[in-house]
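Student: Based on what follows, work out the 3D shape:
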Amino acid sequence: MSKNLDIINNSESVVRSYIRNFPTVFTKAKGHKMWDENGKEFIDFFSGAGALNYGHNDDSMKEKLIEYITKDGITHSLDMASDAKADFLQKFNDVILKPRDLDYKVMFPGPTGTNTVESALKLARKVTGRTDIISFTGGFHGMTIGALSVTGNSMKRKGAGIPLQNTVTMAYDNYVDHDTLVYLERFLDDSGSGVAIPAAMIVETVQGEGGINAARFDWLQKIEQICKRWGILLIIDDVQAGIGRTGTFFSFEAAGIKPDIVCLSKSLSGYGLPLAVTLIKPELDIWQPGEHNGTFRGNNHAFVTATAALDFWKNDNFEKEIHEKSEIIYSFLEHLVADYPQLKGEVRGRGFMVGIASEVEGFSGKIAAKAFELGLIMETAGPNDEVFKLFPPLTIPKDELQRGLEIIEESIKGLIKEPVTN
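Tutor: Predicted coordinates:
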């Protein structure tokens, strides 16, 4: 084991997790590749858990950031005005919101995904005067107390150390064999159900940590209709599924819905720099000044790279590329399920947010571990890590995408030579 790995293992808290799956010291990254201190090259099908949708160290973003730093541009500004912030807001409106006929105020709640979720929950309660939030089975929304209260994973919830209250969990799409929204509506209709009309519903259109579960568009449309009927705010958590990961900038676009509040983070900065926004319909923007804040909500370096990243969305060329490569990925996964019945697999997800769920206990984790040995980085998802999860950068060339997929197949081939039991 290397000296650097020894230092990390001996000094860092045992709470560390990814290092256990990828036990090497990375020293360089570019595009869809990473290298470790021994010079070994890896194809990255992890993309910083969705924080690096444009890959590592994009040249255009890097150039803009270096130029800004060398000119002594403002680094930290809380929520004071800066030219970097103004540039980002203008371009975000022009390139993203207006072409999609979306009208939102932009709130900077703090730099991480859990920050935007906390602000969304707080605002929903403030606007409606109600306390409860409906969330869904399999949902993951962050690790702070409010976000944990609407997260399904029992291990993560237990880490809170206190009861997580004022939330109700309902069944996500396809959680059971029948229409889950009939059940949800019955609870809202029945004054004896024990479920009060909530302030909001919070939902991921595709659940990442929950197991790459993709909601049908008609299910999402009906969620929006139910929310409108009862005066419930609809919060879409697009922290992981957004910024092109499912094929469009916002993951809800194809469903034709317009949420009341949208949570964005991860790949928003484009460069892996911390940045989050909460998008709010203007009539809901009733905050008192400073009522929700955060020391690092004015991360100007992230504004600079986020503004540069929006160049990808100036026309529909990038989106078309995502769809073409998505078809390659999905078709390949279907081939794996068909050709390797030992997987007992099911293809899940949408766009570049896909994976295979294996009924064979522990098999997905073994595939990810074998792939790492062969030079591919990917993780698992789901309550029992039953899904091996593909998150390549959206910018990966088709030939390199194919090479990564072939490593996955090679990993499966190597493992099924051994006895596989359920």
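
Student: contacts, neighbours, all on C-alpha from now
Tutor: Noted.

Student: Which helix or strand contains residue 186?
Tutor: Element membership for residue 186 (DSSP states H and E) is helix 180-189.

Student: Give the buried residues for that helix.
Tutor: 180, 181, 184, 187, 188 (16 or more other Cα atoms under 10 Å).

Student: ditto for stretch 228-237
Tutor: Neighbour-count burial for stretch 228-237, counted by 16+ other Cα under 10 Å, picks out 232, 233, 234, 235, 236, 237.

Student: Just confirm the first one contacts residue 199, I think it does.
Tutor: Put plainly, it is residue 232. Yes: counting by Cα atoms under 8 Å, residue 199 is a contact partner of residue 232 at 5.6 Å.

Student: what sits in contact with each of the two?
Tutor: By Cα atoms under 8 Å, 6 or more residues apart in numbering, residue 232 and residue 199 have no common neighbours.

Student: Please enumerate the strands of the stretch 251-400 of the chain.
Tutor: Along the stretch 251-400 of the chain, counting by DSSP state E, counting those that start in this stretch, strands occupy 261-264, 277-280, 345-350, 353-358, 376-377, 379-381, 387-390.

Student: For residue 138, find the nearest of the ones you listed.
Tutor: Shortest distance between residue 138 and these, using Cα to Cα, is found for strand 379-381: 10.6 Å.

Student: One more, please, to line up against the first structure:
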Amino acid sequence: MTITQPDLSVFETLESEVRSYCRGWPTVFDHARGSRLYDEDGHEYLDFFAGAGSLNYGHNNPVLKRALLDYLERDGITHGLDMSTVAKRTFLQTFHDLVLRPRDLPYKVMFPGPTGTNAVETALKLARKVKGRESIVSFTNAFHGMSLGSLAVTGNAFKRAGAGVPLVHGTPMPFDRYLDGKVPDFLWFERLLQDQGSGLNHPAAVIVETVQGEGGINVARPEWLRALRELCDRQDMLLIVDDIQMGCGRTGAFFSFEEAGIVPDIVTVSKSISGYGLPMALCLFKPELDIWEPGEHNGTFRGNNPAFVTATAALETYWTDAAAMEKQTRTRGEQVEQWLISITEENLADVKEYRGRGLVWGLEFHDTTRAARVARRAFDLGLLVETSGPQSEVVKLLPPLTTTPQELDEGMRVLARAVRETA
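Tutor: This is a model prediction of the structure:
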């Protein structure tokens, strides 16, 4: 793809140095549809990034767009705090009927603020309030958000350093296979809990991602998650599953923990819950944990009614037949996996491992600088992929769930070429 140098002067002059994605994708995007974005010069890009998992149903999904436009055209409520609105009622009933009730999940629904880190902060705050304890256990290479409470349970040293203050009341434990199976699961964790001299204050809760997205696409085994659930029960700790990036069907089932057959005490959901990329987040918890006082936790933008509208449309469109949606995601995930097997076999000396579930996959290289070069070459060839892992050593694939088999093949061919051309 031949790309003329875009005019980035306004961004470089006026926007903060903190910007990141635009550095890897140096163009000015103008519009998008489905699995494709287009820049202002008309160049086309196949999107295997999906708004960091916020666009599971693609860009400007026509069904969701129509629902949103109809709502706006009739002057539907746009800002509602936690007031009762028709849009909120419809979402809550639909979410209960299509998601919670079929899975026999009794959760209460709380709208914290519009982002994932708002949901995580809410979960941590509630767990501490319920248990009357401060300590939270997280896991190595976890990522839970960029506000202070969320950073305290995030593993990435670079992101933690940005806090500028001590990050307290969080203790990391080894994630599944962190020690390469040389130590029995949770041996260290249980020993610390049992030893009065360990220095570990008894935790209020444990927070975990079933698949660590930003941490490098590290997939927890179902048996490991079941053992964690049992440990939390025995030790009087709440189990929080952060499903912000891996929920809403990303791994196949609507919730990523369903495969393990566990029921967390608290679940955080955001990113693709609105279906359209609109800010929206949920904190779900068992009814007996709902000990909030009115107004004890709030936020100006916790009632994003346009997001309720698109979220309802997404549920009605894609989750009325959950089995079909799950089967489609798993089938397309197997298609991606076959490509990754081929890429690995072609580059045995360079590829360390591929891993994933559903439609989230990672390709790790022995050379920790290789993934960034592959991602940049893929961009030059018209494919958007990002990197993840503590050293950005993993190419991360996160295509919309609606990406067609033909588009998946197209994107994976580009990725294979980018790997070859950066050897």
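
Student: can you map out the helices along the stretch 251-400 of the second structure?
Tutor: Secondary structure of the stretch 251-400 of the second structure (DSSP state H, counting those that start in this stretch): helices at 305-318, 322-346, 370-380.

Student: Pull up the aligned stretch in the second structure for the helix or strand just after the helix holding residue 186 of the first structure.
Tutor: The helix or strand immediately downstream of helix 180-189 of the first structure is strand 200-203, counting by DSSP H and E. Aligning strand 200-203 of the first structure against the second structure (TM-score structural alignment) gives residues 205-208.

Student: For the matching stretch, give me the average deviation versus the first structure.
Tutor: Average distance, stretch 205-208 of the second structure versus aligned residues of the first structure after superposition (mean Cα distance after the TM-score superposition for the first structure): 0.3 Å.

Student: Quick one: closest of the helices of the stretch 251-400 of the second structure to residue 31 of the second structure.
Tutor: Nearest of those to residue 31 of the second structure, taken as Cα to Cα: helix 370-380 at 16.7 Å.

Student: according to the alignment, that closest one goes to what range in the first structure?
Tutor: Under the alignment (TM-score structural alignment), helix 370-380 of the second structure falls on residues 363-373 in the first structure.

Student: residue contacts, whatever residue of the first structure lines up with residue 272 of the second structure?
Tutor: Under the alignment (TM-score structural alignment), residue 272 of the second structure pairs with residue 267 of the first structure. For residue 267 of the first structure, the contacting residues are 50, 51, 52, 53, 54, 240, 243, by Cα under 8 Å, 6+ apart.

Student: want to throw these into TSV with distance to residue 300 of the first structure and neighbour count?
Tutor: Converted to TSV, the contacts of residue 267 of the first structure look like this (distance: Cα to Cα, whole Å; neighbours: other Cα atoms under 10 Å):
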residue	distance to residue 300 of the first structure	neighbour count
50	21	26
51	17	25
52	18	29
53	20	31
54	19	26
240	22	29
243	19	28
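
Student: Out of those, which sit inside helices?
Tutor: Residues of the contacts of residue 267 of the first structure located in helices (DSSP state H): residue 50.

Student: For residue 327 of the first structure, state which of the contacts of residue 267 of the first structure is nearest.
Tutor: Nearest to residue 327 of the first structure out of these is residue 53 (Cα to Cα; 17.3 Å).
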